[in-house]
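Student: Here you go, sequence then predicted model.
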Amino acid sequence: MIRKIGRPLRRIALIAVGLLAALILLYRFVDPPLTPLMLIRLVQGDGLRHSARPLAAIDRDLPRAVIAAEDNRFCRHWGIDWSAVGEALEDFDEKGRLRGASTITMQVARNLFLWPGGGFLRKAVEVPLAVAIDLAWPKWRIIEVYLNIAEWGPGTFGAEAAARLHFGKPAARLTRREAALLAAILPSPRHWSAGRPSAYIERRAGIIAGRIDKLGGWLDCLD
């Protein structure tokens, strides 16, 4: 009985792995049309504002601001920032609370293929997916896809839709302050606004904008 059940499960697992591998290779060249989170927001009634843009059509400060806010070592790691993982595990041992250690690549993997929310199971799937994406895509493509599928407001996905919603302009014309404000709201884009920032978001954006210059050569994968 166990063998009978095990064979179809292995077959399903192999098919799933093959499908994921094919999609990773496809999305290296083709912009993802939808993500699971986009579909969830549609069902929730938020609508969908999304228009993919190449990295060249997005102001250069936005990817830099996002890296400064979300993943300082983006240009140096291989999909997983093991230093951040180690720090998160130390915090968990001391405080009993697991804080995030997600890289931008891990967020791309999660947004493209997985479900929202936390938990060890999703992380266990997210890690190998992130490593595979980092092996298959150049860094500029990873940040390009991230900027085009990240959520920046209710039903608002991608830098172009975000720039038009919050500032009434295309993503190519963002200022550094506006780029930093967009990066600042990424942790909670349904509750924070870049166009009408609170004092906290203004302070956070100021820190992010200042960090861009400090990172210097750590952003060289975007050049």
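Tutor: Received the coordinates, thanks. These figures come from a predicted structure and were not determined experimentally.

Student: all contacts plus neighbour counts: C-alpha atoms, from now on.
Tutor: Fine.

Student: which residues in this protein form strands?
Tutor: 49-50, 151-153, 156-157 (DSSP state E).

Student: Just put the ones you listed in TSV and tack on distance to Leu89 and mean neighbour count.
Tutor: Below are the strands of the chain laid out as TSV (distance: least, C-alpha to C-alpha, whole Å; neighbours: other C-alpha atoms under 10 Å):
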stretch	distance to Leu89	mean neighbour count
strand 49-50	36	20
strand 151-153	27	26
strand 156-157	31	26
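
Student: this is the comparison structure:
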Amino acid sequence: MWKKIKKLFFILILANILFIVWGKFFNPPITLTQIGGLLEYGKLKRDYISYGEMGTHVKKAVIASEDQAFFSHNGFDYKAIEKAMKHNEQGKKLRGGSTISQQTAKNVFLWQDRSWIRKGLEAVYTFIIELVWSKDIILERYLNSIEMGRGVFGVEAASEYYFNKNAKNLTKSEAAWIAAILPNPKKYDPKNPSAYLKRKHSWIMRQMNNVNLK
């Protein structure tokens, strides 16, 4: 029995290693979050594109919105985590401190919840992809797999869904609208923005001026 358990454990580790290495060259065939969206909404709008096909505006907008230290941290933004912990301790609405690298690890390899098991695995995968993948690859995987609406995944599908154009052709304002719906794309709609979303859009537009793509 113990030998079978060790064998199974070894197979799982090997499969994960192969999947991580494979992911350096290819986008995931499908993710657990995408399966969940398909089951919940009966549709899966997704169109993987290369890093170069994404254009500049949407990259800057998402980095400005989600993780302005993306190119300088090692996968974990400890200042953002500390701020999030202090904010949450005050009993306010929960705020996350996850980086784009952490969100990529979650979106590509794991599932969506707040359990300690998932967070622990997320940390492991984040550490590994920061070592094995480049920042451009991490950002490409993130922008292709991130949920951008009900059954809509990735910036290309979001660009087509909200603005009827390719991601590379988005204006600065349109890219900021797409970034503004993160991290709650099921709640917010750039076609019918709330006052909060309008304020966030304006903030992202300003912050995009501070983002330099490496």
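Tutor: Nice, thanks for sending it over. Note that the structure is a prediction, hence the values are computed from the model and not measured.

Student: could the strands of structure 1 be laid out in TSV, adding distance to Pro32 of structure 1?
Tutor: Shown next, in TSV, are the strands of structure 1 (distance: least, C-alpha to C-alpha, whole Å):
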stretch	distance to Pro32 of structure 1
strand 49-50	11
strand 151-153	14
strand 156-157	12
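
Student: In structure 2, what stretch matches stretch 144-152 of structure 1?
Tutor: Taken onto structure 2 by TM-score structural alignment, stretch 144-152 of structure 1 occupies residues 140-148 there.

Student: Isn't Lys200 of structure 2 up against Ala180?
Tutor: Yes - between Lys200 of structure 2 and Ala180 there is a contact under C-alpha atoms under 8 Å: 6.1 Å.

Student: Settle it for me: which of the two has more neighbours?
Tutor: Each of Lys200 of structure 2 and Ala180 has its neighbours counted (other C-alpha atoms under 10 Å); Ala180 has more, 30 against 18.

Student: Structure 1: which residue goes with the more buried one?
Tutor: Counting by TM-score structural alignment, Ala180 of structure 2 corresponds to Ala184 in structure 1.

Student: How about the contacts made by the residue nearest to that match when sequence neighbours are not counted?
Tutor: Of all residues not flanking Ala184 of structure 1 in the chain, Ala205 sits nearest, at 5.4 Å (C-alpha to C-alpha, 6 or more residues apart in numbering). By C-alpha atoms under 8 Å, 6 or more residues apart in numbering, the contact list for Ala205 of structure 1 reads Arg177, Ala180, Leu181, Ala183, Ala184.

Student: One more pass at 10 Å, please.
Tutor: 65, 69, 176-185, 194, 197, 199, 211 (C-alpha atoms under 10 Å, 6 or more residues apart in numbering).

Student: and the longest helix for structure 1?
Tutor: helix 2-27 (DSSP state H).

Student: Return the set of buried residues in it.
Tutor: Leu20, Ile24, Tyr27 (16 or more other C-alpha atoms under 10 Å).
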